[in-house]
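Novice: below: sequence and its predicted model.
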Amino acid sequence: MIPVQLTHKSLFLISSIILVFIHQFSEAQEANPLENIIGGLVTYADINTPEKVYLQTDKDFYINGETIWFKTYVLNGITHSPRSKSQVVYVELVDSKDTIVARRKLYTASLGASADITLSEDSQEGIYTLRAYTKYMLNAKEPIFFKKQIIIGAQRKNPNEITETIFENEKTDTLEKKAVSLGPDKPIVQFFPEGGDLVTGIESILGIKITDKEGNGLALKGKIFDQNGNLESVFESYEFGLGQAQLAVAPDTNYYLRIQIEDKTFDYPVPAPLLNGYTLRVMNMGSYLKISAATNIANGLRGALLVGHLRGGLIYKEILKKNVENRYTLKLLTSKLQDGIAHFTLFTPNGEPVCERLTFIENANNAVKLSIKTDKTDYGLRNMVNVDMALVEDDGKPLDGDFSVSVVTQKGLRKNPETMKSWLLLNSDLGGVIPNPNFFFQEDLKGREFLLDLLMLTHGWRRFEWTSFLKGGVRKALDFPPEKGIMINGITTAFDNRHQPKRALTTLNVFTEKISQEVKQTNAQGNFSFGPFFFQDSITAVINAKSLPENKNSHNQVSIYLDPPFPKIKVNAQKEQFAKSTTKVYARPYFIEAQRQKITDYKHGPKITRLKEVVVKSKRKTEQERIIEELNSRTLYGEARNRIFPDSVPWMQNALSIFDILRTVPGVQVFGSFPNQSVQIAGLISFRPVPPLFLINGMRVDESFIRTMPIFDVRFVDVLKGADAAIYGMRSAGGVIAVYTKTGSDMPVTQKRFPGVANATIPGFYKTRQFYAPNYALTIPDHNKPDYRTTLYWNPDVAIKGETSSSLNFYTGDSAGTYIIRVEGITSDGRPVNKLFDFQVLESFP
């Protein structure tokens, strides 16, 4: 080895290189937490993008027998653009007992889907919830579904008998300050230090929320004292009980809030300040944000991380410089930001989140103007109304948008309802906990920006928690992939142990006009998935499964368990998040008005005919004749010559399949033993055997479906031959075996399971009905009846394209009063829009 002599100069050079390397390594180490956080946000925004669903109804109040017309919008949860992952959305109507009374499965071809729910005539009066979501949303720890409360009334002989009982859990629509009448109850006070904590030696803003025991906000005044009784700050709460106080926290000092109501005094301890900690303040000046981070820890901000995101999309990131010690302030312009909740978080150098603050961004550059114009301001009864709509930016530049439009009586709408803007920009990110979110978007409301900032100060962002987020919580494999169509999913298990998954080769047989078949191998957990499919009528399917050759055990039979067609979700009743005040709402006038239309429909309905009194004499049918007539009504051919009832077969309990009981029918030959059986009807003239046509309740199915069908589900089986089968044409050359299942209360609750096979009826997407609106330019008999419709017009697919305005028209009815044109939708770049426009219908019009 050759010795190397180092000079002072070379030693200095090497030392410098080592120091530079250490410095760069140290900076890289410091950057890692920021890189992890930024990477996590990018993953969240680009890969695990959340979805939001919004639902608009034609009106807010209904009575039994009416139809709820609605449209759902499925959007990217960050950009609010229509580029969402899911193309399947679920809508459910839930009653006050959390029972699903109606549900719809809809396909969203582009931005959303429209549908309807007709309320039954025996619907119970009360407050219902419309819930809309995608299955992809179930991946979240606490999914945020869209929920809208609607009031459904019941028809009465006297509409004025409508009671107030259905309003007991309805949140007030008025936003006047609640009069304080607490009785012996003490107001409930919550404290929200800005950034998260009060810290000794740092002046802070203390958010305060005051409510009664039912959650109603109280408008009160109070004072903050230190432990020695010295006045430190004053306080006043406003709408929703929100307020704030400024507090300079001194060392070794405790504080309390005092509220005095008449002759009663209530004291509340303020949260104890941290001896050492961080604070984060955000002052929203409209055109810019002033953000200040502070700490009482020596050099505590050196290398700290400050991150801001809007709806989960990154808008600010910075690692604080070495020269930053205990305080850091920045100015962030909002001119290029989208509207919505901005979320700022301060991290220590090791990536621990210590402070966070929400603020609401309203960028004037994002303003959208939707103009609605009618050809007249007043109309007579049964007049045509022409409407033009145009959409432009604040500077007049035309925009594209997709909208749904309803025209209803003013009595059919609530005051201050949830809108697409208030849901997408506010409530969907806060978890749906704001009872009157549209209140904060009233442009003519004095102090609106201040109240909106108080709301941000006292609420947290709900889309994810940093603790689980930094541990990779949003990067885990999805339990519920985005649905692109109807999926047929399930699992294969050991036949004698449902909890033991088994790999198998599965075959899906779908019976429609064309029989299709698809084969897939399950994964190691036994899961299989077929699809996506698109169909609107329900289809019959049979899934077969065979153990893979690698399973040499001869007793290794498998069972098949299919996932239900609708998701099973944990119901978290949103009504519990709202106040339970007993306040009058504006449903009563609507119920009185809507009942007139129901009475008119009843009197003039096509099924109603008034007859003179007659006496009818007839021979009473025997019970046997009645049963035979009822059974024959289910068939196209009446009564069959060969009809067999499984219940009448003495040895039926030993039969394993329908084919077994067919052995009792003359001329029917059954080959093989269960489950490998086939059937042929003898005596038919043919050059070669032709299989019979198999039907279940009149619908054509495959032989394998009949072979594996539980015999206990069968009411009767008809066997048709020759001329009797001719009604089914050439398909019945081999005869017909028609199976009719039990219905209603006759349907058994137990079903027999067979190895390696499962049959199911798969419901398709809901097919929306067309909204009917009369054209009074035509003279037809149906127009002679009175028209008291409360919804004059519903169109869920109104598109506005660029400079071309969108036009629509409809006719008024026979009810005078104020009508509202309600328009909601979204621009092509993700800006929500909603607007109301009213016009008058007069009894007498020139």
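Specialist: Yes, it's here.
Novice: CA atoms for contacts and neighbours, from now on please.
Specialist: Noted.
Novice: Arg258 touches Ile224, doesn't it?
Specialist: Yes. Taking contacts as Cα atoms under 8 Å, Arg258 lies within contact range of Ile224: 6.2 Å.
Novice: those two: which is more packed in?
Specialist: Neighbour count, other Cα atoms under 10 Å: between Arg258 and Ile224, Ile224 has more, with 24 against 17.
Novice: flag every buried residue along the longest helix seen in the chain.
Specialist: The longest helix of the chain (DSSP state H) is helix 8-46. Buried residues in helix 8-46, counted by 16 or more other Cα atoms under 10 Å: Glu30, Ala31, Pro33, Leu34, Ile37, Ile38, Gly40, Leu41, Val42, Tyr44, Ala45.
Novice: check it against this one:
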Amino acid sequence: MKNIFFLLLISSVQPVLSQTKLEKAITNLENNYEQEKVYLLTDKSQYVAGDQIWFKSFVFDGYNRTALSTTLFVELYNSDKKLIDWKTILLTNGEGSGDFKLNENLPEQVYFVRAYTPYMTNFSEDFQIVKMIPIYNPNATETLEIAKNPNWSAKVFPEGGNFINGMPTKFAVRLSSDTSLPENWTGKIIDAQNPNVSITTFTSFDKNVASFKITPTLGKKYQAIIQDNTGKKQTIDLPQVASTGLNLEVSSSNEGVRYSLKGVNLKQQLQNYKIVGTINNHLAYKANITQLTNDASSLIPTKVSTGANAVLQLAIFDEQDNLVAQRLCFIKPNNLKIEKADIISQNLKQTPRSFNSIDLSPESYFKNYTVLVSDDNGNNNPEEENILSSLWLTGDFTTKIDAPAQYFSKNANPEALDALLISENWKRFDWNSLLNGAVPTIKTSSQKFLSYKIKPIKDNAILKDAPVTLALKLGENPPSVSLFKTDQNGYVYLDNLNFNEPLGVSLFVNSEKNKESSTDNLFVTVEPLINPTQFKGNFPNTKYKLVKATENKKLPIAISRAINNQKNNKKEENIDVQIEEVKIVGKKQDPKEELNKQLSSGMFNSMNSTIFDFVNEDQHAAGSTNILDWLQGRAAGLTFQRNNSGENVPYIRGNQAKLYLDETPADPSMITSLPISNIAMVKIIKASGLIGDAVVIYTMKGGLKSKNTGKETKKNNLAIVKGYDKPSEFPIEMLDDNSATKIENDTRETLYWNPNLFESDYVPPRIKFYNNDSAKQYKVLIISFDEDDNLLYDNRILK
């Protein structure tokens, strides 16, 4: 925060020749505590096994999109912390997108998506995003159910942290639960010695918080009795009343944040007390009290946050630089600085399977948009979380907040947000640790893009301080050759690489005198400098529980629609498969069929198969990491899921396929270690006899040789490197009533997903999609940032 506002409560101050303990702590904070946070938008809030999860990530440094990181790891776990899949996402201006294809056989349970940059691993794992996603499976033996009659606990928090004799004090009451919170609750404050008389009462603002005010008397014990709408009660003690200390009161308006300090029985009153305001770990405000006084107050103007919304942490220090009070408050709660989308035209219809479009203004300061259009089913369910609540609340606070988006909705109650912030603490740093000189250990720097460590080996010896030649081949592009020199440990480093296709790294070394140059004695390994880290924490508890599924279990409407949508997709896939089978049957005898007869035994011969011939045809597979990676997207109905070792496991129509190597059962590790140059044929078999669904790999044998002279042979001097995961393209569905697929009921929920809609050649950015069979109105979510990181957030219903 570069706009720092200093306030002196007297007209002059003595010059300071050296930094005080507090000033050193502030310098430490400014220099060492830069931190990031992530918001992850998914196209839906719940899924069915076999669905595709589309996600867009926004990474912030404070309240601006990050410039620290260009890489984000996004991981999918089950409830037992088993890694299901993971993606390496490229961040451009703090934004990146991707998707997960869910296996049809996933058990029904709550899954979790974890997202973090490598730089974020330097700090507490609690600040990495862990997003809960329920995934249903109609064939599961256990089903998800929302827990009823939740258990909850309550705490009370005095404003500023102190409860002093004779000082009117505002309290926040905060409920928490491992599952869910009661719909509403009330409470009263009593003197423990006179429990039948209420001193004051309160009613919850929402499920999370309430507030009340009380003036305490020294020696009395106060208690809060809280009761929820089901009749459950809990009694908790208020803090002990102190005879001395500092009372802090804070209020926020559009003009700024006003604070008032009152000292009670302090030796030197408030003289030499300091008020420090920080925003996102940066100094934003500082004031010194140099007079003998028990009362001090001031207005912190909104310019400390350049007029933007922000959470301000106020900390009060005594004359010895000890922390004596602190408080969080929100700047301009009644005036959120959010832009809306400029829609210049729309063509929306309610007719089933009709074409719809929405045009955004080409003259807007916002040029790149994230857009989600969904069927609005009329339930009017409020958002649980959005980019606003992540930016201003949940990205920085690790305690569970129920429906945080409500605090920034159209009808939000500023008192509720203020009470919530009284009950929270800023945990990204600790003032007492800072005052003691503690500095975080930065083990992982904020490197740009991807970097790799290459180890060249010749004749089983590491080459140290030696010249080597590396040929780098990206996908189907021609290789580029460069001369490098290994360091004293025998390594070469490739830094700041941005690619999403397989990268081949080949090693060459000049031949010794009177010896023929050869690559047979060369070996090369490539290791990424930054890898995903193991998750050590615990996933948050959820409101769901697993119960035994009944024969006619009731599914949420959205899940029933998703299941029907999957059936529609399978109809389309089956048509594609049938067309492919007809093509194969109708062909005359050709070299591929001859190869199949030569390599396949009777059990592995099936009419329902797809064959890839590596002997007679150039399959352009030399740039692929392994044959399973090459197969992705090349056969209808064949998909892949990564296992815990990061290897692709094949699935055919949602069922895990068997793997065979020369008709002998194999596992993915055996297949991925096989050089593609040794492969003669690959056969995809679907639902055939005793074999079932299978991927069969045949190797070169019996004198087989590739007839394609342009085919490359994999050598030991070649390593294949995986870069960023390339996002899949979201399909713009158009279902024709007369098509061969005969889709009877289109029940898609997500009608349009585009994480990167942009203006080109002054053509208005256009949102275009086809209706399903039932949508009468549409939920349209639009997010964007301009060059100054001003936020556009628009979530509306269009008809």
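Specialist: Perfect, I can see it now. Just so we're clear, the structure is a prediction, and the values are computed from it rather than from any experiment.
Novice: TM-score of the superposition?
Specialist: In this superposition the chains share a TM-score of 0.71, using TM-score structural alignment, normalised by the length of structure 2; 659 aligned residues with a Cα RMSD of 4.7 Å.
Novice: quick one: stretch 462-474 of structure 1 to chain centroid distance?
Specialist: Chain-centre distance of stretch 462-474 of structure 1: 22 Å, with Cα atoms, centre = their mean, to the nearest Å.
Novice: name the residues that touch it?
Specialist: Applying Cα atoms under 8 Å, 6 or more residues apart in numbering, the contact partners of stretch 462-474 of structure 1 are Asn36, Ile37, Gly40, Thr43, Tyr44, Asn48, Pro353, Asp429, Leu430, Gly431.
Novice: got a markdown table for those, with distance to Ala102 of structure 1 too?
Specialist: Output for these, formatted as a markdown table (distance: Cα to Cα, whole Å):
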| residue | distance to Ala102 of structure 1 |
| --- | --- |
| Asn36 | 45 |
| Ile37 | 43 |
| Gly40 | 39 |
| Thr43 | 36 |
| Tyr44 | 34 |
| Asn48 | 30 |
| Pro353 | 44 |
| Asp429 | 27 |
| Leu430 | 27 |
| Gly431 | 24 |
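Novice: show me which of these is closest to Leu301 of structure 1.
Specialist: When the contacts of stretch 462-474 of structure 1 are compared for distance to Leu301 of structure 1 (Cα to Cα), Pro353 wins out at 12.8 Å.
Novice: go ahead and confirm that closest one touches Phe344.
Specialist: No. With contact defined as Cα under 8 Å, Pro353 of structure 1 does not reach Phe344; the gap is 10.5 Å.
Novice: the more surrounded of the two?
Specialist: Between Pro353 of structure 1 and Phe344, counted using other Cα under 10 Å, Phe344 has the larger neighbour count: 23 against 17.
Novice: if I look at the more buried one, how far off is Val324 of structure 1?
Specialist: 19 Å (Cα to Cα, to the nearest Å).
Novice: likewise for Leu508 of structure 1?
Specialist: Going from Leu508 of structure 1 to Val324 of structure 1 by Cα to Cα gives 65 Å.
Novice: got a list of what Glu27 of structure 1 touches?
Specialist: So Glu27 of structure 1 contacts nothing (Cα under 8 Å, 6+ apart).
Novice: likewise for the one 4 residues further on?
Specialist: The neighbours of Ala31 of structure 1, taking Cα under 8 Å, 6+ apart as the test, are Ile319.
Novice: separation between it and Leu306 of structure 1?
Specialist: From Ala31 of structure 1 to Leu306 of structure 1 the distance is 12 Å (Cα to Cα).
Novice: what do those two both touch?
Specialist: With Cα under 8 Å, 6+ apart, Ala31 of structure 1 and Leu306 have common neighbours Ile319.
Novice: quick check: which element contains the spatially closest residue to Glu518 of structure 1 that is not a sequence neighbour?
Specialist: Excluding the flanking residues, the one nearest Glu518 of structure 1 by Cα to Cα, 6 or more residues apart in numbering is Leu508, at 5.2 Å. Using DSSP states H and E, Leu508 of structure 1 sits in strand 504-511.
Novice: hmm, back to that, check the offset of the longest helix of structure 1 from the chain's centre.
Specialist: Centroid separation for helix 8-46 of structure 1 versus its chain: 45 Å, with Cα atoms, centre = their mean.
Novice: re the thing from before, and the residue nearest to Glu518 of structure 1, how many neighbours does it have?
Specialist: For Leu508 of structure 1, the neighbour count with other Cα under 10 Å is 20.
Novice: wait, what's in contact with the aligned residue in structure 1 for Ser390 of structure 2?
Specialist: Under the alignment (TM-score structural alignment), Ser390 of structure 2 pairs with Trp423 in structure 1. Going by Cα under 8 Å, 6+ apart, Trp423 of structure 1 touches Tyr54, Gly432, Pro437.
Novice: now rank these by neighbours and give me the top one.
Specialist: Of the contacts of Trp423 of structure 1, with other Cα under 10 Å as the count, Tyr54 tops at 24 neighbours.
Novice: hmm, it is touching Thr72, no?
Specialist: Yes. Contact criterion Cα under 8 Å: Tyr54 of structure 1 and Thr72 qualify, at 5.6 Å.
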